[in-house]
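# Take this sequence and fold it.
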Amino acid sequence: MKGGSYSGAFYCASIIISNTGFGSIGPGSTFEIILICIVWIVSRLLLVLLIGRIMQVIKASSSANHKYIEMVRQLREYMRHRQLPEYMQRRLLTYYEFRFQKSYFRESEILATISGQLRQEIVMHSCRKLVENVAFFKNLPLTLLVRIVSCLRSEVFLVNDVIVRANTPGNSMFFIASGTVAVFTASGREICHLEDGAHFGEIALVMRDELRVASVIAVEVCELYRLDRKEFVRAIHPYPDLLDNIQRIAADRMERTTMIDEHNRREMASRRLY
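Next comes the predicted model:
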């Protein structure tokens, strides 16, 4: 019986050895045979683990894409049920494609599962440079900068969306993460285009009850970060001197913008006379 067991084991070992590439010259001792068997088994296990890992990555990727496709399918069903006009359907599909980049995820749930410190680091990585581009935000204490950045809220605007309208109350400013917007005076004259990294509407943060002096319209699909006055004032409350300085800068900017608009109005009026 023992002899049969040994012969079976050696038969299996010989198969393994032949598969490892020894050819006609085999190992010379039992120890070498055992070592070769162990190496062969470990190599096969590593191969199985590698294949399993690759399959997990493929599955995760296809799962995110599948969820996005399913979400778009539900969106189309919703639009059909509501009998939305074609132009509105196109805008909705454009929004979803830009928002999710054809791969479904729930950012709010992801951020909710990580620590406050890590969540803060992610937000700072995404938005710190945007905030530091604002003249009166430069050289702020790091603790205050963190408080301001944590107040930002992401928003997506489609082509021709009116982001802010002149002569309406303002209570927030915007930072452009991506995209291009056009700025118009209250009289309707285009002033300029603003692109990635720019900002607008900062006067509304510190000048309560002031009307917007310009309109801003999305030229392409834009991702903006909104900072509301209420949250900004709460964040900067421990720094009253800094708030006074920001208010002075904002008042100067508003005065210059108003002067430009008045000049444009007079120029347009004189053209009509002639």
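# C-alpha only now, for contacts and for neighbours.
Noted.
# For the stretch 1-150 of the chain, which segments count as strands?
Assigned by DSSP state E, counting those that start in this stretch, the strands in the stretch 1-150 of the chain number zero.
# Helices of that one, start to end?
For the stretch 1-150 of the chain, the helices defined by DSSP state H, counting those that start in this stretch occupy 2-19, 30-82, 86-100, 107-112, 116-132, 142-149.
# From what I see, residue 200 and residue 172 are in contact.
No - using CA atoms under 8 Å, residue 200 makes no contact with residue 172, being 9.3 Å away.
# Compare those two (neighbour count), which wins?
Comparing residue 200 with residue 172 by neighbour count (other CA atoms under 10 Å), the higher total belongs to residue 172, at 20 against 17.
# let's see this one next to it:
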Amino acid sequence: MTLAAHWLACGWILLEPPRRDIDGATLYIEALYWTIQTLTTVGFGDYTAETRGQMIYSMVVMMFGVGIYGWLIGNVASILSKRDSVEQFYHDNMERLKTIVSNRGLPPELQKRIRDYYDYIYSRSYSGSDEQALLATLPASLKHDVQVSLKQEVIRMIPALTESPENLIKDIATELETEIFIPNDTIFEEGEEGDKMYFLLSGELEVIRQKDGKIATLKPGDFFGEMALFEQTQRNATIRSLTYSETYSLDKYAFNSVLLKYPGVAAIIEQKAKERKSSTNQ
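From the prediction side, this is the model:
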């Protein structure tokens, strides 16, 4: 902007009628003063166009100034509108929470957990899940390709699925769901029936056994609960969120519905899962 003002001031000097009562520095300062007040649409009127050339030049500079301001205002408005949409999402849900509390009542601790969840969403500057919001706007073909691109690598982390066909991996990828947990949320408890497995994307989880207490900490890139996909089994530990944590979850029934399309592969996968379980228990 400063460079543009400099060159526009130089242009004005070239159109200035000859003057012997003024030095070059003063002439440049006056021209720069005229340029800035014209670009900023202030226009005090103390420096005016005297020739037709200056009049035409003034109109060009005015149009340039309007364009620059339009561009700046448009960018600022774009930034504010994005922030406003996230803020509006936050406040709308806080109002809904207040309405439910006043009409139906909720325990204070549950209210706090809901507020904590939306505080986290707000701090991340998105109105809901970024991924889900993007997918909701895409046609079916693009939605499928995006899901596969984002999720197939985490699926191949499961040893039993490492060498599975590409089509099977793609079908499973479309079944993954995003789940967010706040601190102290229990993902599942030891002894309950397993019906999902999870891939940890962000945050930290602790693994707890009744006999041994805390036995491990899970970090991004870890997965857990996979045996629930292959057999009817109870959870052998409790998983609790230490921080705000984001995961992909894969439902057992969705997984089995995909395997029905690949009966030959399903038997191989189940055998690999049993072998891994056997080696882990030894």
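# overall similarity of the pair, as a TM-score.
The TM-score (TM-score structural alignment, normalised by the length of structure 1) is 0.71; 241 aligned residues with a CA RMSD of 3.5 Å.
# can I assume residue 191 of structure 2 sits in a strand?
No - per DSSP: H, G, I helix; E, B strand; the rest coil, residue 191 of structure 2 lies outside any strand segment and is coil.
# tell me the contacts of the equivalent of it over in structure 1?
Using TM-score structural alignment, the partner of residue 191 of structure 2 in structure 1 is residue 167. For residue 167 of structure 1, the residues meeting the contact criterion (CA atoms under 8 Å, 6 or more residues apart in numbering) are 186, 211, 212, 213, 214.
# TSV please, covering those residues and showing distance to residue 108 of structure 1 and secondary structure.
Conversion of the contacts of residue 167 of structure 1 to TSV gives the following (distance: CA to CA, whole Å; DSSP: H, G, I helix; E, B strand; the rest coil):
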residue	distance to residue 108 of structure 1	secondary structure
186	37	coil
211	33	strand
212	31	coil
213	34	coil
214	33	strand
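# ok, and the residues you listed in structure 2?
Contacts conserved in structure 2 for the contacts of residue 167 of structure 1, counting by both residues aligned by TM-score structural alignment, their matches' CA atoms under 8 Å: 211, 212, 213, 214.
# what's the residue closest to the geometric middle of structure 2?
Centroid check for structure 2 by CA atoms, centre = their mean gives residue 130 as the closest residue, at 4.1 Å.
# could you check the distance from that residue over to residue 137 of structure 2?
Distance, residue 130 of structure 2 to residue 137 of structure 2, by CA to CA, to the nearest Å: 11 Å.
# again, but for residue 98 of structure 2
On the measure of CA to CA, residue 98 of structure 2 and residue 137 of structure 2 end up 30 Å apart.
# what do you get for residue 101 of structure 2?
Distance of residue 101 of structure 2 to residue 137 of structure 2, computed by CA to CA: 33 Å.
# Compare those two (neighbour count), which wins?
Each of residue 101 of structure 2 and residue 137 has its neighbours counted (other CA under 10 Å); residue 101 has more, 14 against 10.
# which position in structure 1 aligns with the more buried one?
Match for residue 101 of structure 2 (TM-score structural alignment): residue 79.
# Now do the SS call for the counterpart of residue 178 of structure 2 in structure 1.
Alignment note (TM-score structural alignment): residue 178 of structure 2 maps to residue 154 of structure 1. Secondary structure assignment for residue 154 of structure 1 (three-state DSSP): strand.
# from memory residue 154 of structure 1 sits against residue 224, does it?
Yes - under the criterion of CA under 8 Å, residue 154 of structure 1 makes contact with residue 224 at 5.8 Å.
# So for the two, which sits in the more crowded spot?
Between residue 154 of structure 1 and residue 224, counted using other CA under 10 Å, residue 224 has the larger neighbour count: 24 against 13.
# Stretch 56-66 of structure 2: average distance to aligned residues in structure 1?
Stretch 56-66 of structure 2, aligned to structure 1 and superposed, deviates on average by 3.2 Å (mean CA distance after the TM-score superposition for structure 1).
# Buried residues, that stretch. List them.
For stretch 56-66 of structure 2, the neighbour count (16 or more other CA atoms under 10 Å) marks 57, 58, 61, 62, 65, 66 as buried.
# mind putting those in JSON lines, distance to residue 281 of structure 2 included?
Below are the buried residues of stretch 56-66 of structure 2 laid out as JSON lines (distance: CA to CA, whole Å):
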{"residue": "57", "distance to residue 281 of structure 2": "85"}
{"residue": "58", "distance to residue 281 of structure 2": "84"}
{"residue": "61", "distance to residue 281 of structure 2": "79"}
{"residue": "62", "distance to residue 281 of structure 2": "79"}
{"residue": "65", "distance to residue 281 of structure 2": "74"}
{"residue": "66", "distance to residue 281 of structure 2": "73"}
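# neighbours around residue 93 of structure 2, how many?
Neighbours of residue 93 of structure 2 under the rule other CA under 10 Å: 14.
# Apart from its neighbours in sequence, what residue is nearest residue 154 of structure 1?
residue 225 (4.5 Å; CA to CA, 6 or more residues apart in numbering).
# next one: residue 179 of structure 2
Setting aside the residues directly before and after it, residue 179 of structure 2 is nearest to residue 247 in space (CA to CA, 6+ apart), at 5.2 Å.
# does whatever residue of structure 1 lines up with that neighbour count as helix, strand or coil?
Aligned by TM-score structural alignment, residue 247 of structure 2 pairs with residue 224 of structure 1. Here residue 224 of structure 1 is recorded as strand under three-state DSSP.
# just checking, residue 224 of structure 1 touches residue 175?
Yes - with contact defined as CA under 8 Å, residue 224 of structure 1 and residue 175 form a contacting pair (5.5 Å).
# Show the contacting residues for the nearest residue in space to residue 196 of structure 2 that is not next to it in sequence.
Excluding the flanking residues, the one nearest residue 196 of structure 2 by CA to CA, 6+ apart is residue 251, at 4.6 Å. By CA under 8 Å, 6+ apart, the residues touching residue 251 of structure 2 are 175, 176, 195, 196, 197, 229.
# Just these: which are in strands?
Those of those mapping onto strands are 196, 197, per DSSP state E.
# Let's see if you can find the most crowded of the contacts of residue 251 of structure 2.
Going by other CA under 10 Å, residue 176 tops these with 23 neighbours.
# my guess is that residue meets residue 250, correct?
Yes - shown here, residue 176 of structure 2 and residue 250 form a contact pair, counting by CA under 8 Å, at 5.1 Å.
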